[in-house]
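In: structure for the following, please:
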Amino acid sequence: MKNIISLIVFLLLSVSCLEAKPNIVILATGGTIAGSIDSELETTGYKAGVIGIETLIKAVPQIKDIAQVSGEQIANIDSSNMNDEIWLKLAKKINELLKKDVDGIVITHGTDTMEETAYFLNLTVKSNKPVVLVGAMRPATAMSADGPKNLYNAVALAANKNAKNKGVMIAMDDKILGARGAVKTHTLNVDAFTSPDFGNLGYIVDGRVFFYNTISKDHTTKTPFNISKLKTLPKVDILYTYSNDGSGVATKALFDNGTQGLVVAGSGAGSIHENQKEVLKDLMKKGLKVAVSTRVVAGSVAVSKDDQNLGFISAQNLNPQKARVLLMLALTKTHDSAKIQKYFEKY
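Out: Below you'll find the predicted structure:
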């Protein structure tokens, strides 16, 4: 009789433990993690985004030991082809799921534009629950594929009870990076992401999550950007400045083609060549909004008082591609340069 009771108790506890596992949804968008080539030795020249989410999940059966996992295919592209339509679809889907009994979201994504998608979601997801982007630097068919371990780590992070209120994160090569600070800094190495100005949030060691830093900028539920009814985003482009800069011609063409905002990848702390700057000043009088970033990998932009008075906006320490994301969202709220500047200082 005692053995029967013990068995019943054991079974009840087992069921209880199973039910207690976090419910994690993996949303797939493609990328190298879903890439394939007909050679185990080759890590370049593959076709990205050809393997489906169910195959990726089956390749890492260990994730079901730490979470109840389900998957959904949002897109299956090379992330160099990421677009606003997928961004809006992804953000809306995440907001919908996190209102339900979902404990966290993992997004498989190509690394080329991962930092941009992460920052976009960091500004538009309206939940304190974990949202984690993950990818790979080597295709799934490579003998040294990094995708499976990265995916396991991402699920472990999304399932971790201490991962709430951290904003959107990236899990790559055992690192935890915040969406605002994460930058891809190597074209091929598996250790491809760093956070030059902020440092890593923490690390993942054999599925165990360790946080060492906190997020200082407002994110997710503390941002004013609501994309629930948006079908498109304002057109914002990026231009480089350089010696003997002749991109004023491109600036005019972009403005004439409907560009509402422009991010300039300035030299140094945000300097802009006089050839381009004069064109920008003229177009700003006609309504163009200009945020000044830098082509330098780390550090903040310094916009002079005179330039501030003209309407130039400092991107702070956001790189050009992330400054573009914030300027797009800012333009859904206001066209006042002073108010947009406040967004850059806060988010």
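In: drop to CA atoms for contacts and neighbour counts, all remaining ones
Out: Noted.
In: now the helices: where do they sit in the stretch 51-200 of the chain?
Out: For the stretch 51-200 of the chain, the helices defined by DSSP state H, counting those that start in this stretch cover 53-58, 84-98, 114-124, 147-159.
In: here's the other one to compare against:
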Amino acid sequence: MFPEPGVGEARGMTKMRFSGALAGVAVIAMVALAGGDAASAYRAASAPEPADRPDVVVIGTGGTIAGIGESRVSFQSYQPGGLPTRDLVGFLQPEIGQVADVSTVDFGAKGSGEYTIADYHDLSRLVDEQLKRADAAVVTTGTQTMEELAYWLDLTVRSPKPVVVTGAMRPWTVVGSDGPPNLYNAVLLAASGRTRCFGSVIMLNDEILAARDATKTSTTRLDTMRSPEFGSLGTVDEQRIRLLRAPARVRDCDRPQHWRTPFDLATISRERLPRVEVVYTYADAAGEPVTALVDAGVTGLVFAGTPSPRQFEAAMPAMASGVTVVAANRNVTGAVYDTPGAVIPAEELRPQKARLLLLLALARTDDPAQVRAWFQRYGVPEFDPVG
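Out: Below you'll find the model as predicted:
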């Protein structure tokens, strides 16, 4: 019996239906008579024609997914970014080639925590440049700051074409690595075109997550990326892509001027990006770190949790001097709604993501009212049934 085409098959594969299966029967019969491999014959016969396959570019940045373990069972002991992206894609051939025409670009080969905001700026510009020719993009990265990189791309990439971020918790070379299935599923999802206008999404451990909502929850478990507040967007089970919800911005898909954010990096210099830092709060936290950051030239501060009295005391003169302050929740779920004076609430946006949004906002304006408005529109996007 032949496998039934999955409901989430790529758009470029939809032309291959019943006629393709009949062709497969004929080819398999001939190969079987000749003593060949029927399974390989079916895969070759059922692959879409090259002209029908979408073009997907895989942009590698290193991380665990490209890591080389010290041994085949070194699940946590490895060198990240040791393998070029073309080798990862090549390992998945011929199956990945039946999903899409895949090209590769190596942006870098580091752990995700080693990249700077200037690097993020360059990566966004590269993604947009590649999407001028490709139908979709997959970005591989380390999981440590995956949620930040994905959210940065979500805020800055101008193209509505699918952008899928993936990675792994185990290096590519170990037994049971999650890298190969994660990369294959990411390409499958990107090639399907079904997340067009979603912005950036994360594909990890068979789950599709919104870049804004996802966060890393474990340093070791394969299901580390979660969306505790809202849940996943959907799943990928073999060839079946199931989408159960969508980010609010899809409503503006046919209105590019509304779909795109105001954070066009073509108009924002990478050398003049403002400095924004996160201040973690805890019992009896000192105020000197706040003062030191202000003295170092930060233009924005995100407090993760309610400031201690000494932190609040240090923040007051900082705000008076023009430093923009955002209040975020330091817990796994929940939101910050009510804030004093000019402090901007991040609602349920994670502190590390509120920092990115504040940084981009301050790169465009020093008007506190405009920054607050952008936090409401892009930091806390909602479906508006009448808007």
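In: picking up where we left off before, so which of the helices of the stretch 51-200 of structure 1 is nearest Thr187 of structure 1?
Out: Within these, the stretch nearest Thr187 of structure 1 is helix 114-124; the backing value is 13.0 Å (Cα to Cα).
In: compared with structure 2, how much does that closest one deviate?
Out: When structure 2 is superposed, helix 114-124 of structure 1 averages 0.4 Å from its matched positions, counting by mean Cα distance after the TM-score superposition for structure 1.
In: equivalent range in structure 2 for that helix?
Out: Alignment of helix 114-124 of structure 1 against structure 2: residues 146-156, by TM-score structural alignment.
In: just give me the match in structure 1 for Arg125 of structure 2.
Out: Going residue by residue (TM-score structural alignment), Arg125 of structure 2 aligns to Lys92.
In: does its match touch Asn226 like I think?
Out: No - assessed by Cα atoms under 8 Å, Lys92 of structure 1 is found out of contact with Asn226, at 9.8 Å.
In: of these two, which one has the most company?
Out: More neighbours surround Lys92 than the other of Lys92 of structure 1 and Asn226, with 20 against 15 (other Cα atoms under 10 Å).
In: element containing the residue lying closest to the more buried one once chain neighbours are set aside, please.
Out: Distances taken as Cα to Cα, 6 or more residues apart in numbering place Ser228 nearest to Lys92 of structure 1, at 6.2 Å, with adjacent residues excluded. Under the criterion DSSP states H and E, no helix or strand holds Ser228 of structure 1.
In: what residue of structure 2 takes the place of Ser228 of structure 1?
Out: Under TM-score structural alignment, Ser228 of structure 1 pairs with Ala266 in structure 2.
In: Gly231 of structure 2 pairs with which position in structure 1?
Out: Alignment note: Gly231 of structure 2 maps to Gly199 in structure 1; criterion TM-score structural alignment.
In: check the gap between that match and Thr187 of structure 1 for me.
Out: Distance of Gly199 of structure 1 to Thr187 of structure 1, given as Cα to Cα, to the nearest Å: 20 Å.
In: neighbour count winner among these two?
Out: Applying other Cα under 10 Å to Gly199 of structure 1 and Thr187 shows that Gly199 carries more neighbours, namely 16 against 12.
In: which part of structure 1 matches the longest strand seen in structure 2?
Out: Determined from DSSP state E, the single longest strand within structure 2 is strand 101-110. Per the alignment by TM-score structural alignment, strand 101-110 of structure 2 matches residues 68-77 in structure 1.
In: got the contact list for the matching stretch?
Out: The contact list for stretch 68-77 of structure 1 (Cα atoms under 8 Å, 6 or more residues apart in numbering) reads 21-31, 48-50, 52-54, 57, 63, 86, 89-90.
In: check the mean deviation of it from structure 2.
Out: Mean deviation of stretch 68-77 of structure 1 relative to structure 2 after superposition (mean Cα distance after the TM-score superposition for structure 1): 0.4 Å.
In: gap between that stretch and the chain center?
Out: A distance of 17 Å separates the centroid of the chain from that of stretch 68-77 of structure 1, by Cα atoms, centre = their mean, to the nearest Å.
In: what are the buried residues along that stretch?
Out: Buried positions in stretch 68-77 of structure 1, judged by neighbour count with 16 or more other Cα atoms under 10 Å: Gln68, Val69, Gly71, Ile74, Ala75, Asn76, Ile77.
In: number of residues surrounding the counterpart of Tyr212 of structure 1 in structure 2?
Out: With the correspondence set by TM-score structural alignment, Tyr212 of structure 1 lines up against Leu244 in structure 2. Applying the criterion other Cα under 10 Å, we find 11 residues in the vicinity of Leu244 of structure 2.
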